[in-house]
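[1] Mind folding the following:
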Amino acid sequence: MDRKSRIFVAGHRGLVGSAILRKLKEYGYENIITRSRNELDLTKFDDVEKFFQEERIDYVFLAAAKVGGILANDTYPADFLRENILIQNNVIHNAYTYGVKKLLFLGSSCIYPKYSKQPIKEDYLLTGKLEPTNEWYAIAKIAGIKMAQAYSKQYGFNVISLMPANLYGPNDNFDLKTSHVLPALLRKFHEAKVNNMDTVTIWGTGTPRREFLHVDDLADACIFLMNNYDSPEIINVGTGKDISILKLAQKIKEIVGFKGRIVTDTSKPDGTPRKLLDITKLNNLGWKSKIPLSRGIEETYSWFLENKDKLY
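    Reported below is the predicted structural model:
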């Protein structure tokens, strides 16, 4: 990409899209095109076609998606499957049709089998059963990967697919019904502190291990790979380090300043036992994450405190 390329960031108001937008501006890209959901519904083919026909986009960062944690995925499986497939199909097809030079598709580490060998290499995709609580979202994302690869194979379309670890950071979703684990815990511990509660309850046993990547690191990796990677084969983006959910909760408790106890609710599901990505491929290209977990959580909590009145 050069500084004057016409760059479309799909989903620019979300956690990932907003980070990509910030990073592009930081690097001096001058011609960034965005549309809110009210301005452009990516699930509607005709609207997406008209957009690409008129705007003549050079590069696409496809960060638009319906996302959520275990509860949201388990409660709205049809929505997660339908909406994500519609968005992917519409954007990838019209990007190719109307001459986009390159498209970056964002997947998720949940595409990998529930009991995958660790750390998870890219070629472990489709080698085992998915985690049941988020299989609908995972299947939608796998369909997006395969569509990207199909357009590359059949038409020579330059499209790359990134599989990030669990994300967090500014503009995250802190709604306890739909959020992922890290922002949910931040809000829970904050409210427990404010309300002088004795305990905070976390779902499951606390033993599952997760890898957490600050969204600003992901945005940096997206721009790096858009400029330095041209293979249709998927590529993992992560830190190469994981932490148990219980230890994460203890870390957040300390950062927030909550003085009570942590209680585990073992009647709730744990999800996948462990998800640690093998990032050898990305590291060999010359990119590594820069934001340590503790610093990232501290910055995210500061953002939460500044914005919580607008969040809920």
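[2] From here on, just use CA atoms for contacts and neighbour counts.
    OK.
[3] Three-state assignment for residue 72, please.
    helix (DSSP: H, G, I helix; E, B strand; the rest coil).
[4] Nearest residue to it in space, please, no chain neighbours.
    Sequence neighbours aside, residue 178 is the residue nearest to residue 72 in space, at 4.9 Å (criterion: CA to CA, 6 or more residues apart in numbering).
[5] Neighbours of the one you found, how many?
    17 (other CA atoms under 10 Å).
[6] Over to residue 245?
    Residue 245, neighbours per other CA under 10 Å, totals 23.
[7] Then residue 268?
    11.
[8] One more sequence to fold, the one below, so I can look at both together:
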Amino acid sequence: MSNTSTTPLINPSDRIFVAGHRGMAGSAICRALQRGGYDHILTATRQELDLEDAVAVRTWFEANRPEVVVLAAAKVGGIYANDTYPADFLLQNLKIQNNVIESAWRSGTRRLLFLGSSCIYPRNCPQPIKEEVLLTGPLEPTNEWYAIAKITGIKLCAALRKQYGFDAISLMPTNLYGPGDNYHPTHSHVMAALIRRFHEAREAGAPSVTCWGSGTPLREFLHADDLGEACVHALEHYSPDPSEPVQHLNVGTGVDLTIRELAERVARTVGYTGEILWDSSQPDGTPKKQLDVCRFAAYGWRARISLSEGLASTYQAFKAAHGPLERQARPSAPAR
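    Next up, the predicted model:
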């Protein structure tokens, strides 16, 4: 049986290493840990520790020996980036995962949390998506390289738990947005891409904005701060038995909407009143990707930030962080 004890499985005195602390997910996890009273947070910038360098990672773990590790570091991007750089997405993510997970296990880390992605699931699996459908069908071709890397991470954690008793757990978040998102013109995910596109269009007085695809795919969105709280909750309360067939938990809101509806909501939030056009010659990605979040709910966690609240605060954070943006040639906003 999974651990359902009310006694937390991590302690405020634990040294907790958050790999990828500068990213949207990692920074949110650090904030949630601090709110929870976990003050011994270890971090390392890319300049201080190259997670793709196996020797450097092993040396860092031997020197610092964290009791708890959260692996939020990854090479990420939307459809355009995934489809353009498949080898990079597969190789770099495999290196990061293998180096951190193996070094944590070998150095005596007591507990590790690996962050995956909802793209691990088959393209046309039943909806809402239950954890059990992993590896039951073909992946979405436009992001299969990233998905394969993440599936490997889940299985490595499960294998180490089964063979060596290493307390490694995995969470699969849905599409994230919030403070610290990547607003790169070609490498961003759909929410960030839409925010940037509509902001620039409003600033320029553009009569229309063209978005990728048909606008019909359905997507679910989770605010990064909800993910941060989910990670702390899982670290405190989730520890599956090695014999359980499912060794990961979905993290999401359980509610989705079409990309067309999302674009309209982003436009209203930004204050853009022009026409929204759709380029159906561009890929849509997976038709629907809504997570079943019942298993995590049984552990006492649910998302709390509504899309309206989260979108408004995210746009304010975007304006504060970026100010006027250079308008660069790029594809229209892709859906992931």
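[9] if we can go back for a sec, mind checking what the residue nearest to residue 72 of the first structure lines up with in the second structure?
    If you follow residue 178 of the first structure across to the second structure using TM-score structural alignment, you land on residue 187.
[10] State the three-state secondary structure for that match.
    coil.
[11] OK, contacts around it?
    Counting by CA atoms under 8 Å, 6 or more residues apart in numbering, residue 187 of the second structure makes contact with 76, 77, 78, 80, 81.
[12] what's the most distant pair in the residues you listed?
    76 and 80 (11.1 Å; CA to CA).
[13] more neighbours, the two?
    Shown here are residue 76 of the second structure and residue 80; by other CA under 10 Å, residue 80 has more neighbours (22 against 14).
[14] Surely the more buried one touches residue 185?
    No. Residue 80 of the second structure is beyond contact range of residue 185, at 10.4 Å (criterion: CA atoms under 8 Å).
[15] For residue 305 of the first structure, give its distance to residue 247 of the first structure.
    22 Å (CA to CA, to the nearest Å).
[16] Return the residue of the first structure aligned against residue 238 of the second structure.
    Aligned by TM-score structural alignment, residue 238 of the second structure pairs with residue 229 of the first structure.
[17] contacting residues for its match?
    Per CA under 8 Å, 6+ apart, neighbours of residue 229 of the first structure: residue 160.
[18] hmm, 7 Å instead?
    Contact analysis of residue 229 of the first structure by CA atoms under 7 Å, 6 or more residues apart in numbering lists nothing.
[19] go on, residue 41 of the first structure?
    By CA under 7 Å, 6+ apart, the residues touching residue 41 of the first structure are residue 47.
[20] Same check on residue 224 of the second structure?
    Residue 224 of the second structure makes contact with 24, 25, 28, 176, 177, 178, according to CA under 7 Å, 6+ apart.
[21] Tabulate the residues you listed (a markdown table), appending neighbour count and distance to residue 251 of the second structure.
    Output for those, formatted as a markdown table (neighbours: other CA atoms under 10 Å; distance: CA to CA, whole Å):
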| residue | neighbour count | distance to residue 251 of the second structure |
| --- | --- | --- |
| 24 | 23 | 16 |
| 25 | 28 | 13 |
| 28 | 24 | 14 |
| 176 | 22 | 10 |
| 177 | 24 | 13 |
| 178 | 25 | 15 |
